[in-house]
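Participant: Build the 3D model from these lines:
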Amino acid sequence: MVPPQRHSFVADPGMFTVEEAKKLAATIGVQERRVLPPPYCASDLCIAAAEGLMQQLDWDPATVEVLVFVSQDADYVLPATACIMQHRLGLPTSAAAFDVPLGCSGYVYGLWIAAKLLGGSSAKRALVLCGDNPTRHLHPEDRATLPLFGDAGSATALEVDASAPSIPVVIGTDGAGAPHIFVKAGGKRHCLIPPVGTAGRIADEEEAAQLERDSRLTLNGAEVFSFTLRAVPPLLREVMEHAGTDVDGIDRFVLHQANAFMLEHLRKRIKAPADRFVIDMQGFGNTSSASIPLAICHSMGGLLAAGPVKTLMAGFGVGWSWGAMVAELGPMPEPQVVDLPEGYPVLAV
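Facilitator: Sure, this is the predicted structure:
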């Protein structure tokens, strides 16, 4: 699920010359991005996607017993957005519903957590909802981030099948990378507003300007690229080894759609054929936790309808956090990328 609002820095270069914009678009693989306007949040995209998916699968919401919401953009400080989503979707009060605040690696983590819960309980069905709206953290004059990031939400359904093959998963974390993809303000360490009970919101113009700067997404491109080339090729090889296969045995590689330049370097590192390595972000940008399911829906719909498709999925980035899995996807109803309907009701308390 994506917002209908499209922003193209190629059509409207703004801070770039026309030639600069064309060159950058070719490098990062993004022509336009989807930008979610207020008052909508990532949760609204995910709710709309979940409603459509359950209708497509003919699932009664009362049969869904696990809801995992993966996002770095919660609606409120508290409660967990997943609790509000459970009520909106009509899931039973016996359902487990919780948030997972991960970004680039979040889709793999969400599937892994949901699968573990299904395998270790009496629950039979789960929804994994992944979505982010990173454009809220972009400064309109930031040449490094503005052309790259877009907003999206997704819904993935999981159901217990005792005859299904196992799904090997490899995950990891290295918090030394925390400063390199970073939004400083907004949590309790650096609040956007003074503590409850203190007079006034902002002391002076200088403090207000600093809060605005601290609310921006900062991205250390060199460090991100170095981490990716260092960590991701071994990750992909390890998960293929756990799956008892190699590059030739994978039908599709779907990695976090960070940018086309980085993805092409990874493809060459593992010697994957271009026709089986998905790079599909031209019309959406880097959508954080939603980038893997978005790429699957946009580029593999027909394949999944015929299925099964042995798919290697890998997310990596902010944290540093990473995860990869190999799963047979399909046959299933053909997944689609849908625009958020005009006038869709906002998820609110």
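
Participant: From now on I want contacts and neighbour counts done on CA atoms only, so please keep to that.
Facilitator: Noted.

Participant: and the gap between Thr135 and Asp75?
Facilitator: Thr135 is 15 Å from Asp75, where distance means C-alpha to C-alpha, to the nearest Å.

Participant: mind listing the strands for the stretch 1-150 of the chain?
Facilitator: For the stretch 1-150 of the chain, strands defined by DSSP state E, counting those that start in this stretch occupy the ranges 6-7, 33-34, 66-70, 96-100, 125-132.

Participant: for the second one, packing partners?
Facilitator: Packing partners of strand 33-34 (3 or more C-alpha pairs under 8 Å, 6 or more residues apart in numbering; DSSP states H and E): strand 6-7.

Participant: Which residues does the strand it packs on contact?
Facilitator: Contact partners of strand 6-7, identified using C-alpha atoms under 8 Å, 6 or more residues apart in numbering, comprise 32-35.

Participant: What of stretch 13-26?
Facilitator: For stretch 13-26, using C-alpha under 8 Å, 6+ apart, the contacting residues are 9-10, 31, 141, 143.

Participant: Tell me the one of these nearest Val318?
Facilitator: Distance to Val318 across the contacts of stretch 13-26 (C-alpha to C-alpha) is lowest for Arg143, with 19.3 Å.

Participant: just checking, Ala324 is part of a helix?
Facilitator: No - going by DSSP: H, G, I helix; E, B strand; the rest coil, the assignment for Ala324 is strand, not a helix.

Participant: Distance of it relative to Ile84?
Facilitator: Using C-alpha to C-alpha, Ala324 is found at 29 Å from Ile84.

Participant: Skip the chain neighbours and tell me the closest residue to Met325.
Facilitator: Using C-alpha to C-alpha, 6 or more residues apart in numbering and skipping residues adjacent in sequence, the residue nearest Met325 is Val169, 4.4 Å away.

Participant: same deal with Leu303?
Facilitator: In space, and not counting its chain neighbours, Leu303 is closest to Val309: 7.1 Å by C-alpha to C-alpha, 6+ apart.

Participant: Please give me every residue in contact with the one you found.
Facilitator: Each residue near Val309 by C-alpha under 8 Å, 6+ apart is listed here: 251-252, 303, 328-330.

Participant: now Pro3
Facilitator: 34-36, 45, 151-152, 339-340.

Participant: Select the longest helix from the protein.
Facilitator: The helix spanning the most residues in the chain, taking DSSP state H as the definition, is helix 221-242.

Participant: Tell me the helix or strand right after that one.
Facilitator: The helix or strand immediately downstream of helix 221-242 is strand 252-255, counting by DSSP states H and E.

Participant: could you point out which element follows that following strand?
Facilitator: Sequence-wise, the next helix or strand downstream of strand 252-255 (DSSP H and E) is helix 260-270.

Participant: one more, for comparison:
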Amino acid sequence: MAVFTFDNIKIGGIAAAVPSNVEKTTKYNEMFGEEEVKKFMDQTGILETRRVAKHQTCADLGYVAAKKILDERGIDASEIGAIIFASHSPDYRRPATAFVLQKRLGIPTDAAVFDISLGCSSLIYGVQVLGSMMQSSNIKKALLITGDTASKSVAPTDRSSLMLFGEAGAAILLEKTDDKLHPITSILKSDGNGYRYMIVPGGGYRDLNPTEEIFECKDGNKRSLYNSFIQGTAVFTFTIFDVPQILKEFMAHTNTTVDDYDSFAFHQANLYILKQIAKKVKISMEKMPISLHKYGNTSGASPLVSLIEEYANNPEKKVINTLFCGFGIGVSLGVFSAQVDTNYIYPMIEDDSIFEEGLIKSPNELYSGLTK
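Facilitator: This is a model prediction of the structure:
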């Protein structure tokens, strides 16, 4: 168990953006049957999701979220010493999407810039990595941008995933502080034995060009090797056993109880799973912000999306003791606690813009605009 503590770093801003395209879950009544769709909505809590356009990415949404934080806080891009993009939905196979975001945001060339390839736990791991870098360096402000466009790899008739995933991009600002706040503390775990539980098998460097054949899968869904696969039973077992365990270990390590936290910002896997976790750890659902009904499972962005849903438009501003938890693909899980000033949680942004320069339709386009 990897444990980290940062006593001079705080969260200085939280923002997220979603596309304007709303997809109602009832849209699938004709495809899957009204009874099955209703059962899905009752179990997962997902009534609608947001879907990006063909060439829009979560980095487009994350850029808008990061820009919102910088503008609201009056922070110049030159003050940002590091930027991490944490996602399984990069703009390209290479280079890292963080470089594209650096260019778009105008972050200086002496900043540390890179990607982390993670999904549902990307927020937790990203904060730990940034915090570690900041604590041992002269970096005073840093940005983590996270999110996914998971539906782009879902098979078009996949009952297990098609209604589940929503799309969002979120940003969080970390900054050094002299304020007397509780330290940010985190615990990280992973189990590579579960690498097949949630996977897109084809298109990576293990097998760049596998067959495009559509397979009849044992769960009744049809998929190709380029589509997302979720081993539902294994994932469910992992979440309802391993996640409560790490939460209990975290509270034992920090000598805290559920009563010490005002809010539990958890990955929005589905409502049934969240209720099972809450029951096992004795967390009141009133303390657990939910965004599933409106945005679906937004992967690593979901804890921030849920905080925004709960606090951004609430006129009562305060500092909340928050326990963040992310878990999923890898399999990977982590927890961190932090005090969050709700003045720095900004309302949800709708945005459909695309970084047109990044859409490259011919290799010959790459010869233009070269710099020394």
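
Participant: cool, now which of the contacts of Val309 of the first structure survive the switch to the second structure?
Facilitator: Shared contacts between this structure and the second structure among the contacts of Val309 of the first structure (both residues aligned by TM-score structural alignment, their matches' C-alpha atoms under 8 Å) comprise 251-252, 328-330.

Participant: Save the residues you listed as a markdown table, and put in neighbour count and distance to Leu158 of the first structure too.
Facilitator: Converted to a markdown table, those look like this (neighbours: other C-alpha atoms under 10 Å; distance: C-alpha to C-alpha, whole Å):
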| residue | neighbour count | distance to Leu158 of the first structure |
| --- | --- | --- |
| Asp251 | 17 | 21 |
| Arg252 | 24 | 20 |
| Glu328 | 18 | 13 |
| Leu329 | 16 | 11 |
| Gly330 | 16 | 12 |
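
Participant: between those residues, which is nearest Leu211 of the first structure?
Facilitator: Of these, the one sitting nearest to Leu211 of the first structure (C-alpha to C-alpha) turns out to be Arg252, at 43.1 Å.

Participant: quick one: what's aligned to the closest one in the second structure?
Facilitator: Counting by TM-score structural alignment, Arg252 of the first structure lines up with Ser263 in the second structure.

Participant: What span of the second structure is stretch 213-223 of the first structure aligned with?
Facilitator: Stretch 213-223 of the first structure falls opposite residues 224-234 of the second structure when the two are matched by TM-score structural alignment.

Participant: Quick one: distance of that stretch to the chain centre.
Facilitator: 19 Å (C-alpha atoms, centre = their mean, to the nearest Å).

Participant: List of residues touching that stretch?
Facilitator: 153-155, 160-161, 196-203, 210-215.

Participant: Which ones among the residues you listed map onto strands?
Facilitator: 198-199, 215 (DSSP state E).

Participant: could you flag which of those residues are buried?
Facilitator: Buried by 16 or more other C-alpha atoms under 10 Å: 198-199, out of those.

Participant: residue ranges of the helices in the second structure, please?
Facilitator: Going by DSSP H, the second structure shows helices at 29-32, 34-44, 58-73, 97-105, 122-135, 232-254, 271-281, 292-295, 302-311.

Participant: among the ones you listed, which is the most enclosed?
Facilitator: Greatest average neighbour count among those goes to helix 302-311 (a mean of 26), per mean count of other C-alpha atoms under 10 Å.

Participant: so which pair among the contacts of strand 6-7 of the first structure is furthest apart in space?
Facilitator: Glu32 and Val35, at 9.6 Å, using C-alpha to C-alpha across these.

Participant: Okay, the aligned partner of Lys103 of the second structure in the first structure and Ala80 of the first structure: tell me how far apart.
Facilitator: Under the alignment (TM-score structural alignment), Lys103 of the second structure pairs with His87 of the first structure. His87 of the first structure is 12 Å from Ala80 of the first structure, where distance means C-alpha to C-alpha.

Participant: overlap in contacts of these two?
Facilitator: Shared contacts of His87 of the first structure and Ala80 (C-alpha under 8 Å, 6+ apart): none.

Participant: Quick check, Ala185 of the first structure in contact with Ile193.
Facilitator: No - assessed by C-alpha atoms under 8 Å, Ala185 of the first structure is found out of contact with Ile193, at 9.7 Å.

Participant: ok, the two, which is more surrounded?
Facilitator: For the pair Ala185 of the first structure and Ile193, the greater number of neighbours falls to Ala185 (19 against 15), based on other C-alpha atoms under 10 Å.

Participant: Aligned to Ala62 of the first structure, what sits in the second structure?
Facilitator: Per TM-score structural alignment, the equivalent position to Ala62 of the first structure in the second structure is Ser78.

Participant: How about the contacts made by the most centrally placed residue in the first structure?
Facilitator: Closest to where the C-alpha atoms of the first structure average out (C-alpha atoms, centre = their mean) is Ser289, at 1.3 Å. Taking C-alpha under 8 Å, 6+ apart, we find Ser289 of the first structure in contact with 70-71, 102-107, 130-132, 256.

Participant: could those residues be laid out in a markdown table, adding distance to Ala164 of the first structure?
Facilitator: Formatted as a markdown table, the contacts of Ser289 of the first structure follow (distance: C-alpha to C-alpha, whole Å):
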| residue | distance to Ala164 of the first structure |
| --- | --- |
| Val70 | 25 |
| Ser71 | 28 |
| Leu102 | 27 |
| Gly103 | 28 |
| Cys104 | 27 |
| Ser105 | 24 |
| Gly106 | 23 |
| Tyr107 | 20 |
| Cys130 | 24 |
| Gly131 | 27 |
| Asp132 | 30 |
| His256 | 25 |
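
Participant: Can you say which of those are buried?
Facilitator: Buried subset of the contacts of Ser289 of the first structure (neighbour count, 16+ other C-alpha under 10 Å): 70-71, 102-107, 130-132, 256.

Participant: of these, closest to Pro165 of the first structure?
Facilitator: Checking those one by one against Pro165 of the first structure (C-alpha to C-alpha), the nearest turns out to be Tyr107, at 19.7 Å.

Participant: related to what we said a few turns ago, so which of the strands of the stretch 1-150 of the first structure gets nearest Gly283 of the first structure?
Facilitator: strand 33-34 (5.9 Å).

Participant: Looking for the alignment partner of Glu20 of the first structure in the second structure.
Facilitator: Under the alignment (TM-score structural alignment), Glu20 of the first structure pairs with Glu36 of the second structure.

Participant: Then Ala155 of the first structure?
Facilitator: In the second structure, the residue matched to Ala155 of the first structure (TM-score structural alignment) is Ala171.

Participant: Name the nearest residue to its match, ignoring sequence neighbours.
Facilitator: Nearest in space to Ala171 of the second structure, with sequence neighbours left out and distances taken as C-alpha to C-alpha, 6+ apart, is Ile145 at 4.4 Å.

Participant: Many thanks, have a good one.
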